[in-house]
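Novice: With the input below, show me the fold.
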Amino acid sequence: MIVLQVNDITKSFGADLILSNIKLEVQSKDRIALVGRNGAGKSTLLKIITGQMGYDSGDIIKPKQVSIGYLAQNTGLESSLSIWEEMLTVFKGLRKMEKELRALEEKMGNPSIYDNETEYQRILKEYDTLQVAFKEQGGYQYEADIRGVLHGLNFDDFDYNTPISTLSGGQKTRLALGKLLLTKPDILILDEPTNHLDIETMTWLEGYLQGYPGSLLLVSHDRYFLDKIVTKVYEISRTRTTKYDGNYSHYLEQKALRYEQELKEFEKQQKEVAKLEDFVQRNIARASTTKRAQSRRKQLERMTLRDRPQGDEKSASMSFAIDRQSGNDVLKVNDLAIGYDEEILATGLTFDLNRQESVALVGPNGIGKSTLLKAIVQGGTIISGDINFGSNVQIGYYDQEQANLTSNKTVLNELWDDFPLMQEKDIRSALGTFLFSGDDVLKNVRDLSGGEKARLALLKLRLKKANLLILDEPTNHLDLDSKEILEEALINYPGTILFVSHDRYFINRIATRVVELSEAGITNYLGDYDYFVEKKLEQEEIENLNRINNPVEHQAEQDSAKSDFEQSKQAKRLERQRLRKIEELELEIEQLEEVKAEKEAVLCEPEVFEDHEKVQKLNEELESLQQKLGSLMEEWEELQLELSE
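Specialist: From the prediction side, this is the model:
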């Protein structure tokens, strides 16, 4: 069944044509990816489909009963409710039915109802009908569904009574995704749903979406995610869509084959045209052959000429070289503890890095991966332990926050100031290979998009010619094409790489070893991401066998680990509650002090201090304020003391 049709949609912004004659069809249970470069119009098309943006021409056809749920990129959930209360709003209808069922049960529990058989039978029938509807619509499992989604989106450590307004932007985005998943629309449209998700959460989301009962339309730069989920790909390129069957990897293969086939057919036709034109030119004037030449000319006129197939749009040209090779031992980390302000994030970290290795550092969000990279590069986050570099090691560091880019400089000066000995023509040439040309080089860095800033940071890294690249989320903000170009450049890089990435496709292509950072420390896996996952599953199976074969011993270990985990979880929850309370107290104290200062100023006014009654009233109010301030300060000091213990 077709649940959505997009026919010949065209959209322009001023004189710029963004989409032209767009065609897209969604059937029941379809899993569709929308791919294309940054700026190709993917998000624009999603907004048009969901009615958030108008279009110039074309049609969108959707049956009335079909519901659409849409999560825009980086959309956070804004609400004054708590996490649990907000999730419950999805099930207003079920909760109303639940209240009606309780009310009917109360009526049936009243002994007087048996005096009126007709009324009793009517209530009983109403109750049965309502109970069946309640069960069919998931009334007995909606709370379990909420807990399942919150667990999958990594909210286990949160008190569900936490106000949403106190959460970070990334947490609000995850909650917006969770709320949308719980609504279960017929067509679920997600724009970059894996933003702000760690690998564990992305894996859960993949499993959830694979079993989703409706249709999916996705935009994502996570190619591993797309490979797991989608069965059709629509590519937007040069304002138009092209459909491919299969997942993302199959789309790449089909696209390459289609281009080769179309190019062969074009070249074959061009040879045929040249042959016919040559025959006409040589024979049209000769009486003996003019009829044959005229026949060939008519054949040419009837021929539908093919256009030369267009290859990929202009791409950045990326490569990384080194000035000199390092020694075989590049890096040794020994018994390292890292953190901030004496707060330890990870401890007991020991690992080596050898020349020409490409090592992926993985682990859950907040475990300390970026902090470890900063410890290696800058040293500021080291609490204890040693980091030693081998001979001739030169570090090139890519910061995911791009903090090294100065916002008030032009693109040209940002690069030139770092490499002052380069000629201007060489600087412009280097910028051109990374798609900065013409007036682009005169833009201020602060005005660049996330993708442009990422390309500029990568260009600075390339020009440094370091033999050890330390990369923190290098594929963030890059479109699919740029990611593939970066991968090829790093695969051919002759130096050593240590990187953090949530892009599992990228890890698979680049990594020769995976280092997992967990609460237990460092674990090495000699392979790519798929190998790492395989080994983790094997370890889980061994643990399951141990639990079956040695239940008492295993249970004791589990109980101990669970107890430690629960204690840690409870401590973190209490710490967050105390910090929130401290913030609330500080705000209240500040407001009371402002009120107190205003009243003291009024007390000094001549028309007030000459009036005995006004002075007495103000003094009473000031005394009350002072008592309240004293009480708040005592509470604030107690909380600060508890935090420091």
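Novice: only C-alpha atoms for contact and neighbour calcs from this point on.
Specialist: Noted.
Novice: got the contact list for the spatially most central residue of the chain?
Specialist: For the chain, the residue nearest the mean C-alpha position is Asn195 (0.8 Å; Cα atoms, centre = their mean). In this structure, Asn195 makes contact with Asn74, judged by Cα atoms under 8 Å, 6 or more residues apart in numbering.
Novice: now Asp157
Specialist: Lys569, Lys572, Arg573.
Novice: neighbours of the first one, just the number please.
Specialist: Under the neighbour criterion other Cα atoms under 10 Å, Lys569 is assigned a count of 15.
Novice: this one as well, want them side by side:
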Amino acid sequence: MLLDVNISEKSFNNKSLIKDVKFSVNENEIIGIIGRNGVGKSTILSILTGKDSDYTGNIIKKKNLIMASSIQEYHSVKNKTVINFILNDLPNYANLKYKIEHLPEVMGDNLRLINEYTEALNKFHQNNFHFIEDKIIAELKDFGLENFQNKKMKELSGGQKRLVDVIKILHSSADIALLDEPTNFMDYQSKNIFLNWLKKSSGAKLIITHDRDVLMNVDKIIEIKDQKSYIFDGNYEHYLKVNTERTSGNIDDYQKKQAEKNNLADKLKNFQRMKEKARDPNTIKRFKRLENNAREKIAILDKTEKPSFWIDAESLNSLKNNQLANYDKFKAKNIKINTQYSSKDKSKRNFITINSLTAGYGKLEDALESKNNAKILFENLNFTVNTHSKIELFGLNGAGKTTLIKIILHSIFTDYPINSQIYDGYIKADRDIRVGLYSQEVSEDMFELELKEAVENIYKSQNLSITESKIRQLLAQYLFLEEDLATKVKDLSGGQKARLQLIKMLSTDPQLLILDEPTSHLDLPSIEELEKALLSFNGAIIYVSHDNIFRKKIGGEKIEIKY
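Specialist: Okay, the predicted model is just below:
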């Protein structure tokens, strides 16, 4: 056993987050951690890494255990170069290198410092750190990131940042890797590299993820629900089956307890009536005793909190009619995505026309020779987006998918900023259409706003009316709690930021939705709700996604972005 986790209590902002989370991690075990947004998954990783010590419980680690961890967001490291980001976050590397470089200058014949230097040198050698930079540069090339070592992290796409994080962990020689949503924004090639590494590399992996492709490759799933942990041996397919069976049984148990409570309430009223009618003191005492017994049992049943019931949409088909009716009655609350737009125009009105479009960065003559950081991203692109189009933009990270989205937005909103150049062809857009955009990350200019202010800002910046009650209604619809309203956007979890993005995307009652990796950070029930909403949407959709299940469900015309 590498790790034994027992977190009996963890609170955040005076709110109880975790009450009973228990699990263990064995050597070379691959474990997926799932759960609704905001249940404390990332907090568990922070506790395991020692970043959060404000909890009750015990974490027992194997002696000399080496852990390496990824990060969920990269705003804090945006100005670091790729090579420095990797090296500085490797376990022991920065400390050992500092000792090797600086101790010779000060140790003289101090025996303690000489021993410290010798020990550091031996550990540096044991970890193969002498040629680590060359190895990382070679690894970057293997992962499709050649010559990226001196690029700043802010210059990378979302998927490229995730790959850099994986390379960092790959070189950490860790006994256990802690990964927080590692495949968010990865392209299909990067994800395949990651999945191959996941299956073939040594060491245990503890992965927070809602990527169903990843969950199909784990040995065990830990679900964090109702402040507790629930263990499912096997991969995602097995989880769905067992979850359906457990949930159906738990709903039956919960329904029986509710029926018992209602029955006791009826008996209580009857005992009270009988007591009031009785004249014999012993009879009055008997009904009083029965009344008190009923009250005690009701009080115990009242303390039983309603569990969170969720069954995936496909598994619902296996339920019997009475089971399905019970599930509909007791299922957990989910986000409600309202795609209200309904086109009355039966004709195929063209929203966007792209003809022989070639684009990139810098001057064309420099791009043709790949100098001065200029490059051609894609060429000879042709497609049309009409009233009911579904367009999937498909291609490797860095191919220009997000750049194309920015060019499309600039063609509709001329003040939308772009730093790319159109070298050939043209793009023509209907500037009267309403557009809803889901970006990979929340804009940093919203970070210091409180959540309530952010929603108000979203509407007012687009000259849309918004009231206090509308804001609260919207936030409740997307499962935000009263205490979340005063939370700054920068302090929201990845899942909460994703839900804020959905609010922003739908604020204009859009006719065209543009989605850049929309399933990243959303939990499994929210992803299903998004899929359902998009399938019922009557307008046009342009999307980028590397969630294979999502892509199959949404479908549409595939446009490959490449040079």
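Novice: what's the distance between the residue nearest to the centre of structure 1 and Gly169 of structure 1?
Specialist: 11 Å (Cα to Cα, to the nearest Å).
Novice: do Lys92 of structure 1 as well
Specialist: 26 Å.
Novice: out of the two, which sits in the more crowded spot?
Specialist: Counting neighbours by other Cα under 10 Å for Lys92 of structure 1 and for Gly169 shows that Gly169 has the greater number, 16 against 11.
Novice: List the contacts of the closest residue to that one other than its chain neighbours.
Specialist: The shortest distance from Gly169 of structure 1 to any non-neighbouring residue, by Cα to Cα, 6 or more residues apart in numbering, is to Gly76 (6.2 Å). Listed by Cα under 8 Å, 6+ apart, the contact set of Gly76 of structure 1 reads Gly169, Gly170, Gln171, Lys172, Thr173, Arg174, Leu175, Ala176.
Novice: Aligned counterpart of Asn209 of structure 2 in structure 1, please.
Specialist: Just to correct that, residue 209 of structure 2 is Thr rather than Asn. With TM-score structural alignment as the criterion, Thr209 of structure 2 lines up with Ser220 in structure 1.
Novice: got the contact list for that match?
Specialist: Ala33, Leu34, Val35, Asp191, Glu192, Pro193, Thr194, Leu226.
Novice: number of nearby residues for the first one?
Specialist: In this case it means Ala33 of structure 1. If we define neighbours as other Cα under 10 Å, then Ala33 of structure 1 has 27 of them.
Novice: helix, strand or coil for it?
Specialist: Secondary structure state of Ala33 of structure 1, per DSSP: H, G, I helix; E, B strand; the rest coil, is strand.
Novice: can I assume it is in contact with Ile236?
Specialist: No: Ala33 of structure 1 sits out of contact with Ile236 when judged by Cα atoms under 8 Å, with a separation of 10.7 Å.
Novice: Can you tell me how far the closest residue in space to Arg431 of structure 2 that isn't next to it in sequence is from Asp432 of structure 2?
Specialist: Spatially, and ignoring its direct neighbours in sequence, Arg431 of structure 2 is nearest to Ile412 (4.8 Å; Cα to Cα, 6+ apart). In this view, Ile412 of structure 2 and Asp432 of structure 2 are 8 Å apart by Cα to Cα.
Novice: ditto for Lys558 of structure 2
Specialist: In terms of Cα to Cα, Lys558 of structure 2 sits 26 Å off from Asp432 of structure 2.
Novice: Between the two, which has more neighbouring residues?
Specialist: Neighbour count, other Cα under 10 Å: between Lys558 of structure 2 and Asp432, Lys558 has more, with 14 against 9.
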